[in-house]
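**Q** give me the fold of what follows.
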Amino acid sequence: MTRTVYVNGEYLPEHEAKVSIFDRAFLMADGVYEVTSVLDGKLIDFAGHAKRLERSLSELDMPSPCTMDELLEIHRKLVELNGIEEGLVYLQVTRGAPGDRDFAWPDPETCAPGIVLFTQNKPGLANSPAAQKGMKIISIEDVRWGRRDIKTVQLLYPSMGKMMAKKAGVDDAWMVQDGFVTEGTSNNAYFIKGNTIVTRALSNDILHGITRAAVLRFAAEAQMQIEERNFTIEEAQAADEAFITSASAFVMPVVEIDGQAIGSGTPGPLALRLREIYLDESRKAAV
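**A** All right, here's what the predicted structure looks like:
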């Protein structure tokens, strides 16, 4: 089946979709994005993603191409048109295509923002075998720009990190700055010691994960202790369990860091329980 996508106000077959060579996301990485999961044909945590999108746009002084209610309807229509039961909806908003290349931002009165959405069909997303196996990761230096809290399309270094992990024969990488873990290449990072979850506190240094917020809320409701602070790779290696969260991975156990097994070297019971709780509660609240 040909996938239907959304580009600047139009629903189109993917092979007919085009954007300008002068779009600033292409020339300057001047754009932001969100990825929303779909389970049972419904959107997971859409309100959280919409709120973060509004914040990203505001931080970059970028106008929104539509209201959040309109955006919800576009998401729902794409899910319906493409028959997505389990998968993802990718959204990208750019500063637009002013008609030529310039470092200075175009006048928003004369250059409309660009918007692109497409779906990815991912059968078995919730029941991923990787969750029962766990992830192996390496640590790498974090050399990204200083505003990781804005979800921009500047993803070159995270992509390089993914390739470093692939070359090392593992699944992903955690980034380290000044001796402390910031986050994964496309996820937030955690370890568990006893009944305590440790993860880096929110700041400009990490993305304010929507799944992160939900999982920490569910963990607190389950009477787990939470410490939001800097931590080292060595602390995580000495932990009982470790895991990551993201919109597409949900809660994913980490079983090895830089060649050292975490705990028993298998997915831990608390991480697996958090994944189960997150999926159950998110399905109930899905739209």
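**Q** hey, let's count contacts and neighbours off CA atoms from now on
**A** Fine.
**Q** just the helices in the stretch 101-250 of the chain please.
**A** Chain-ordered helices for the stretch 101-250 of the chain, with DSSP state H, counting those that start in this stretch as the definition, fall at 129-133, 156-167, 210-221, 233-237.
**Q** for these, could you give me JSON lines that also reports mean neighbour count and distance to M1?
**A** What follows is the helices of the stretch 101-250 of the chain, written out as JSON lines (neighbours: other C-alpha atoms under 10 Å; distance: least, C-alpha to C-alpha, whole Å):
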{"stretch": "helix 129-133", "mean neighbour count": "15", "distance to M1": "26"}
{"stretch": "helix 156-167", "mean neighbour count": "16", "distance to M1": "29"}
{"stretch": "helix 210-221", "mean neighbour count": "17", "distance to M1": "31"}
{"stretch": "helix 233-237", "mean neighbour count": "18", "distance to M1": "44"}
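**Q** which one, of the ones you listed, ends up nearest to N187?
**A** Closest of the helices of the stretch 101-250 of the chain to N187 is helix 210-221, at 8.8 Å (criterion: C-alpha to C-alpha).
**Q** one more, for comparison:
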Amino acid sequence: MNETVYLNGQFLPREKASVSPDDRGFLFADGIYEVIKYYNGKPFRFPDHLARLKRSLEEVQIECGGVAHFEQVFAQLLAENKLEKSHAGIYLQVTRGAHQRVHHFPPNLSPTVYATAFAFPSFTENLENGIEVITREDIRWLRCDIKSVALLPNTMLYNQAREAGAGECILIRDGMVTEATHSSVLAVKNGVVITHPLSHLILPGITRKVILEICADNNIPTEERAFSEEELYEMDEVIIAGTGSEITPVIRINETPVGNQKPGEVTRFLQRTFFEMV
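**A** This is a model prediction of the structure:
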């Protein structure tokens, strides 16, 4: 099937889409992105994704004429690719635009806006059986709350996980768990769900937010606090959460078992409630 993409106001075949070699996304990773999942054609937590997109744009001072129009753009993109009734994803990337290479933000640029649609089924085996993860030092920059396209540290660390036969890499900064390379990290100890508080050190994950809302609605106690790598190994349950990961149990960390190496009771409840929502 010929894939249709969206680029700067046009829907066109992927093979005809091109950007300037002077685009600052290419030269400096000067841009942001967002990923939204559609379940049977319906976007999940669309306002939250748009709010995060708007915040990222504001933080890096990229002006693209607002974000409300993307709802129609994404709907048409799904239709063009015959994905409007399936589980699908939208990837959106906005860079500052093209300009001769300079180290400041050039004024009055037209941003480069690119979006693509893709099939996005759930990773059923991971959800059911759980995954093994590794831990590594968090080598990323100090504004992880911005959904930046500057993902080289993330990809380097995730590649180490793949080479180790693991499904994710949990990141450790100054001895404390932050998040994973493309997921939030939550843990359960004595029935309490624990996760790193929102700060510049983690992305404000949409699925993380949903999990905390589920806990609040069902009287499951939560703590938003930093916890150490040593505590991580002592948790009863560990969860990787994200738009693609959904709510994935962790059963081993660096080959050390988590609990009884099976998805725990709280994790299963969160999964069931989450999928009832979507």
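**Q** TM-score for the pair, please.
**A** Structural agreement between the overlaid chains, expressed as a TM-score with TM-score structural alignment, normalised by the length of the second structure, amounts to 0.96; 276 aligned residues with a C-alpha RMSD of 1.1 Å.
**Q** that older thread, reformat the helices of the stretch 101-250 of the first structure as TSV; add distance to V255 of the first structure.
**A** Output for those, formatted as TSV (distance: least, C-alpha to C-alpha, whole Å):
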stretch	distance to V255 of the first structure
helix 129-133	8
helix 156-167	15
helix 210-221	19
helix 233-237	9
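**Q** so which of those gets nearest K122 of the first structure?
**A** Nearest to K122 of the first structure among these is helix 129-133; the distance by C-alpha to C-alpha comes to 13.0 Å.
**Q** can you check which part of the second structure the closest one sits on?
**A** Residues 125-129 of the second structure are matched to helix 129-133 of the first structure when aligned by TM-score structural alignment.
**Q** one step back: for I150 of the first structure, which of the helices of the stretch 101-250 of the first structure is the nearest?
**A** Distances from I150 of the first structure to each of those were compared using C-alpha to C-alpha; the minimum, 12.7 Å, belongs to helix 210-221.
**Q** which elements pack onto the closest one?
**A** Contacting helix 210-221 of the first structure under the criterion 3 or more C-alpha pairs under 8 Å, 6 or more residues apart in numbering; DSSP states H and E are the following elements: strand 225-228, strand 241-246, helix 269-285.
**Q** got a markdown table for the ones you listed, with distance to D102 of the first structure too?
**A** As requested, these are exported to a markdown table (distance: least, C-alpha to C-alpha, whole Å):
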| stretch | distance to D102 of the first structure |
| --- | --- |
| strand 225-228 | 41 |
| strand 241-246 | 34 |
| helix 269-285 | 43 |
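**Q** out of those, deepest packed?
**A** strand 241-246 (a mean of 26; mean count of other C-alpha atoms under 10 Å).
**Q** in the second structure, what stretch matches that strand?
**A** So strand 241-246 of the first structure is aligned with residues 237-242, judged by TM-score structural alignment.
**Q** post-alignment, the matching stretch versus the first structure, mean distance?
**A** In the superposition against the first structure, stretch 237-242 of the second structure averages 0.7 Å from its aligned positions (mean C-alpha distance after the TM-score superposition for the first structure).
**Q** to which residue of the first structure is W141 of the second structure aligned?
**A** In the superposition onto the first structure, W141 of the second structure corresponds to W145 when matched by TM-score structural alignment.
**Q** likewise for V188 of the second structure?
**A** For V188 of the second structure, the residue aligned by TM-score structural alignment is I192.
**Q** quick one: the nearest residue to that match once chain neighbours are set aside and A104 of the first structure, what's the gap?
**A** Among residues not flanking I192 of the first structure along the chain, E241 sits closest, at 5.0 Å (C-alpha to C-alpha, 6 or more residues apart in numbering). Between E241 of the first structure and A104 of the first structure the distance, using C-alpha to C-alpha, to the nearest Å, works out to 47 Å.
**Q** again with A239 of the first structure
**A** According to C-alpha to C-alpha, A239 of the first structure and A104 of the first structure sit 48 Å apart.
**Q** for the two, indicate the residue with more neighbours.
**A** Residue environment comparison for A239 of the first structure versus A104 gives the larger neighbour count to A239, 19 against 6, counting by other C-alpha atoms under 10 Å.
**Q** for that one, list the residues it contacts.
**A** Taking C-alpha atoms under 8 Å, 6 or more residues apart in numbering as the contact definition, A239 of the first structure lies against 191-193, 262-263.
**Q** now distance to G161 of the first structure and neighbour count too, for those, in JSON lines please.
**A** Conversion of these to JSON lines gives the following (distance: C-alpha to C-alpha, whole Å; neighbours: other C-alpha atoms under 10 Å):
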{"residue": "F191", "distance to G161 of the first structure": "20", "neighbour count": "25"}
{"residue": "I192", "distance to G161 of the first structure": "24", "neighbour count": "25"}
{"residue": "K193", "distance to G161 of the first structure": "27", "neighbour count": "16"}
{"residue": "I262", "distance to G161 of the first structure": "21", "neighbour count": "23"}
{"residue": "G263", "distance to G161 of the first structure": "25", "neighbour count": "19"}
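**Q** D171 of the first structure: which of these is nearest?
**A** Proximity of the contacts of A239 of the first structure to D171 of the first structure was ranked by C-alpha to C-alpha; the top entry is I262 with 14.8 Å.
**Q** show me what the closest one aligns to in the second structure.
**A** Residue correspondence, TM-score structural alignment: I262 of the first structure in this structure matches V258 in the second structure.
**Q** its match touches D236, doesn't it?
**A** Yes. The pair V258 of the second structure / D236 is scored as a contact, 6.5 Å apart, by C-alpha atoms under 8 Å.
**Q** one step back: the match of W141 of the second structure - how many residues pack around it?
**A** Here the count is done by other C-alpha under 10 Å, and W145 of the first structure has 10 residues near it.
**Q** what residues does the match of strand 241-246 of the first structure touch?
**A** Counting by C-alpha under 8 Å, 6+ apart, the neighbours of stretch 237-242 of the second structure from elsewhere in the structure are 180, 182-189, 205-208, 232, 246-251, 258-259, 263-264, 266-267.
**Q** now the match of helix 129-133 of the first structure on the first structure. Mean distance?
**A** Between stretch 125-129 of the second structure and its aligned partner residues in the first structure, the average distance after superposition works out to 1.0 Å, using mean C-alpha distance after the TM-score superposition for the first structure.
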